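**Q** model the following, please.
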Amino acid sequence: MSTLSIETVPALVGGEWRTFDATRSGEVFNPSTGEVIARVPLMSADDTASVVAAAAAALPAWSATPAVERARVLFQFRHLVAERFDELAALVTREHGKTLPESRAEVQRGLEMIEFACGAPSMLMGDTLANIAAEVDAETVRHPVGVCVGITPYNFPFMVPLWMFPVALACGNTFVLKPSEKVPLSAVRMGELLAEAGLPPGVFNIAHGDRECVETLLAHPQVAAISFVGSTAIAKSIYEIGTRNGKRVQAAGGAKNHLVIMPDADLDQSVKALAASAYGCAGQRCMAGSVAVAVGGVADPLVEQLCDYAGSLKVGPTDGVEGVDMGPVIRREHRDRVASYLDIAAAEGATVALDGRRDFAGDGFLLGPSVIDRVAPQMRVGHEEIFGPVLSV
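**A** Next up, the predicted model:
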């Protein structure tokens, strides 16, 4: 199958690509053009349970596979990812909208995670201590947890899943990936490459869906551990529901990152660093520097230079296009939500020094970089995660 011509996004269940006849579906957009490029079925509870069952069925054989053999599959997977590096980066840009250099950096970070997981055999070594007490020896042995679940966000469709499943697989667990329904195509391509690398059927599976799918995974008795990356509100819910059901849960939420600019700072260097942090990936990352704290008299010249620099950034479609500084955001409604914070800030007494709302050509979800000046901590733009190209000073 080719993810470049895909119409309905399939799930991966026990080594088979299946298109579920779901009553609900979501649309996958190309943010650069605003076009629908695929439809993803939102799986029901029963359909989701069948994916978990496939992972559970594959667990005994995979957990009994020697660690060096598991690592060998991951070595081959790493080779295939490197071989198709540019193809994968282009796919990330196509379904997410980030620039091609940003997508290449994402694929590179993913490669590094696979390489880390390839070293699992040495990390899985146990310990022994003879004569810990009279006629007693102590020994520790590491065992797989079981079926692991990864629930991943839209902003890094390739990298974040690779934070999770390579290590889980290397340790002898089986895995169910629930990617964001906004960006499922990178997950599908990873599933194809894992099969090509020789991963046995059922060891890695993909389920697509929204809340119903996620809640099924959180409560399923055969799921042992859950890893989540997303908004803080959902992270708290995932943690509460998952732990209530006896799962091991790690849930990473959002952030509001502050960067402090001192009076003796090099403004040229500071402005470039601030812009890279705030506007990279169109601000859609939890590590974005979204608030600049200007100390002393540096504020006014900082804002002036920020507006000049940010206003000069080339904003435009990224799919197949080089030389763009910032691409679109993920959805039209997300663009409108981010833009609404400019009006909110003005209503609360801040100054919109640079307004990113422009008349861009085409139907892509484009929004230029914005700078909001004279922001107080209690203002919404000062403490809420906007997740877009907006920098508060």
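
**Q** please count neighbours and contacts with C-alpha atoms only from this point.
**A** Will do.

**Q** confirm that F228 sits in a helix.
**A** No - according to DSSP: H, G, I helix; E, B strand; the rest coil, F228 belongs to no helix; its state is strand.

**Q** that one against I151, yeah?
**A** Yes - in this structure, F228 is within contact of I151 by Cα atoms under 8 Å, at 4.8 Å.

**Q** let's see this one next to it:
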Amino acid sequence: MTDVPQRRSVAAHHLLNFIDGRWAPAASGRTRTNRNPADLRDHLGEFAESEGADTERAVAAAAAALPAWRALGPIRRAAHLTALGRELADHEAEFTEAITREQGKLRTEARAEVARARAVLEFTAGQARLLGGVTAPAEEDRTFAYTFRRPLGVVGLVSPWNFPLAIPVWKVAPALLSGCTAVLKPSPLTPLTAALLTDAARRAGVPDGVLNLVQGDAEAGAALVAHPQVAGVSFTGSLAVGTAIHTAGAPRLLRTQLELGGKNAVIVLADADLDRAVDAVVQGAFGQAGQRCSATSRAVVDRGVRDAFLERLVARVAALRVGPGDAPDSEVCPVVDPARMRAALDAVAGARRDGGTVLCGGGPVDRPGLPEGCYVQPTVIRDVPWDSELAQEEVFGPVLAVVDADGFDDALRIANSVKYGMSGTVFTASQARAFEAVERFEAGMLHVNRPGVGAYAHLPHVGAKASQYGPPECSPQVWDFYTAWHSACISY
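**A** Next up, the predicted model:
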């Protein structure tokens, strides 16, 4: 075992909630330990474990700040987002370290996340001069008819641990530009990055009460959903929790925006460029240890090229080096916590029971000198029945199911057989097959001959079926969540 690395201490105020411009502990005084998944002996600190009383204070602060923030107008609000983007650039190293240390991802992946967050801020700020309505013909003489948007009000933003900076940013940025005020409730697994973001917004001049931070788990989140002054909740996470949020808010007609995971397939047809397909599958399945809603979880491969594809794939995956995110030779990071590690290993065991053959990986990483952490071997499993648990249910870990297909139509049937529909990818040399796959794939984000992960800041981040409910994120369509349409007819 290596010694516990010496780390820069976390600022004391970052352990707290941020409500109405002030850092404060949870009302109960309760805390939760934040651990580094690459070395479980490395504790980042004891972060606030909030309850309903903390959420109540945060919502009250947001409601009080709403009239002045709304009156500021989108162009002046955009200036704060531009300033926030500069803060992220100036403190890139600090954000990168925090993301790597508390989430586990490679430094290269963490830096890419900071860049993605900055791109979202840049795009969103640019929307300030476009956030309007339309004029329309009137049915009477001397009447002017038009539409316009108003901010929804106070919104709750519930973000996950897998992108602890980018996803909060792509919720916070449109919420603030639209004129809403917000309460951010991040995952309890990644509280530090959210605190750094909130502090950066403070330095960027965002007024007190406009953006509030409540750390904690389900109790704080449930209070957001139940609060009568919260007009909408944007949530990214599991299908079970998203469904519970929507159900709990339905009696009071709470507006929800829910991104709920995926079971994404890459289809490899008989005419595919196999080397290119292997590159994409390795990136999609094992980048960030498979902990992405758009991660490649299934490779649906034409039987005619399956063996050749697997020969290339297994050689690549077996050679991947798993290690701490801050180690320069690491190629695959740990998963985020022991529970996620157990879930990934349980999924492998279940696949074996269902007749799957593990071609590489399948267990924890045991290497001399590696700290005690949440390391799972990158795993490829062949002979996976299309309707088995591994082929149908989300794993959120470095486990790839390989499912055989008899041609194009069978591959699409298998790809569309799951309840999710986040991302869909096809590798083929046929232009006709490519366009037909895009037309028939039951997924929100579609790719041809490229990795099935990653998206642009200006394109909708959206799923289909059980992967999404409500308007997309990261696009002009996001305003349909954060604003409400109004119409006006003025006679003169």
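
**Q** care to give me the TM-score?
**A** The TM-score (TM-score structural alignment, normalised by the length of the first structure) is 0.95; 391 aligned residues with a Cα RMSD of 1.7 Å.

**Q** what helix or strand is the counterpart of D359 of the first structure in the second structure on?
**A** Taking TM-score structural alignment, the alignment pairs D359 of the first structure with D366 from the second structure. Assigned by DSSP states H and E, D366 of the second structure falls within no helix or strand.

**Q** please, where are all the strands along the stretch 101-250 of the first structure?
**A** Ranges of strands within the stretch 101-250 of the first structure are 127-133, 136-140, 147-151, 174-178, 204-206, 223-229, 248-252, based on DSSP state E, counting those that start in this stretch.

**Q** could these go into CSV alongside mean neighbour count and distance to F20 of the first structure?
**A** Listed next are the strands of the stretch 101-250 of the first structure as CSV, based on neighbours: other Cα atoms under 10 Å; distance: least, Cα to Cα, whole Å:
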stretch, mean neighbour count, distance to F20 of the first structure
strand 127-133, 10, 46
strand 136-140, 11, 43
strand 147-151, 27, 19
strand 174-178, 28, 15
strand 204-206, 28, 12
strand 223-229, 23, 21
strand 248-252, 18, 28
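
**Q** select, out of the ones you listed, the one closest to L4 of the first structure.
**A** strand 204-206 (18.4 Å; Cα to Cα).

**Q** hmm, who's touching that closest one?
**A** 11-15, 51, 54-55, 174-179, 187-188, 191 (Cα atoms under 8 Å, 6 or more residues apart in numbering).

**Q** I'd guess A89 of the first structure is in a helix, am I close?
**A** Yes - assigned with three-state DSSP, A89 of the first structure falls within a helix.

**Q** OK, contacts around the aligned residue in the second structure for it?
**A** Matched by TM-score structural alignment, A89 of the first structure corresponds to T96 in the second structure. By Cα under 8 Å, 6+ apart, the residues touching T96 of the second structure are R107, A110, R111, V114.

**Q** ditto for A275 of the first structure
**A** Contacts of A275 of the first structure by Cα under 8 Å, 6+ apart are L306, Y309, A310.

**Q** quick check: the aligned partner of the first one in the second structure vs A220 of the second structure, distance?
**A** This means L306 of the first structure. Aligned counterpart of L306 of the first structure in the second structure: L313 (TM-score structural alignment). Separation of L313 of the second structure from A220 of the second structure (Cα to Cα, to the nearest Å): 44 Å.

**Q** what is the burial count for the counterpart of G290 of the second structure in the first structure?
**A** When the first structure is aligned by TM-score structural alignment, the residue opposite G290 of the second structure is G283. Summarising burial for G283 of the first structure: neighbours were counted as other Cα atoms under 10 Å, giving 25.

**Q** ok, now D264 of the first structure?
**A** 10.

**Q** before we move on, what about N17 of the second structure?
**A** Neighbour tally, N17 of the second structure, other Cα under 10 Å: 30.

**Q** how about it, what's its match in the first structure?
**A** So, by TM-score structural alignment, N17 of the second structure is matched to A11.

**Q** over to R342 of the second structure?
**A** Match for R342 of the second structure (TM-score structural alignment): D336.

**Q** how many neighbours does that match have?
**A** Quick note: D336 of the first structure (other Cα under 10 Å) scores 14 neighbours.

**Q** please apply the same query to the one 5 residues further on.
**A** Around Y341 of the first structure there are 18 other residues, counting by other Cα under 10 Å.

**Q** next, name the residue at the spatial heart of the first structure.
**A** Compute the mean C-alpha point of the first structure, and by Cα atoms, centre = their mean the closest residue is F156, 3.3 Å away.

**Q** which residue in the second structure aligns with it?
**A** By TM-score structural alignment, F156 of the first structure lines up with F163.

**Q** could you measure from the residue nearest to its match when sequence neighbours are not counted over to D275 of the second structure?
**A** Nearest non-adjacent residue to F163 of the second structure, counting by Cα to Cα, 6 or more residues apart in numbering: E113, 7.3 Å away. As judged by Cα to Cα, E113 of the second structure and D275 of the second structure stand 27 Å apart.
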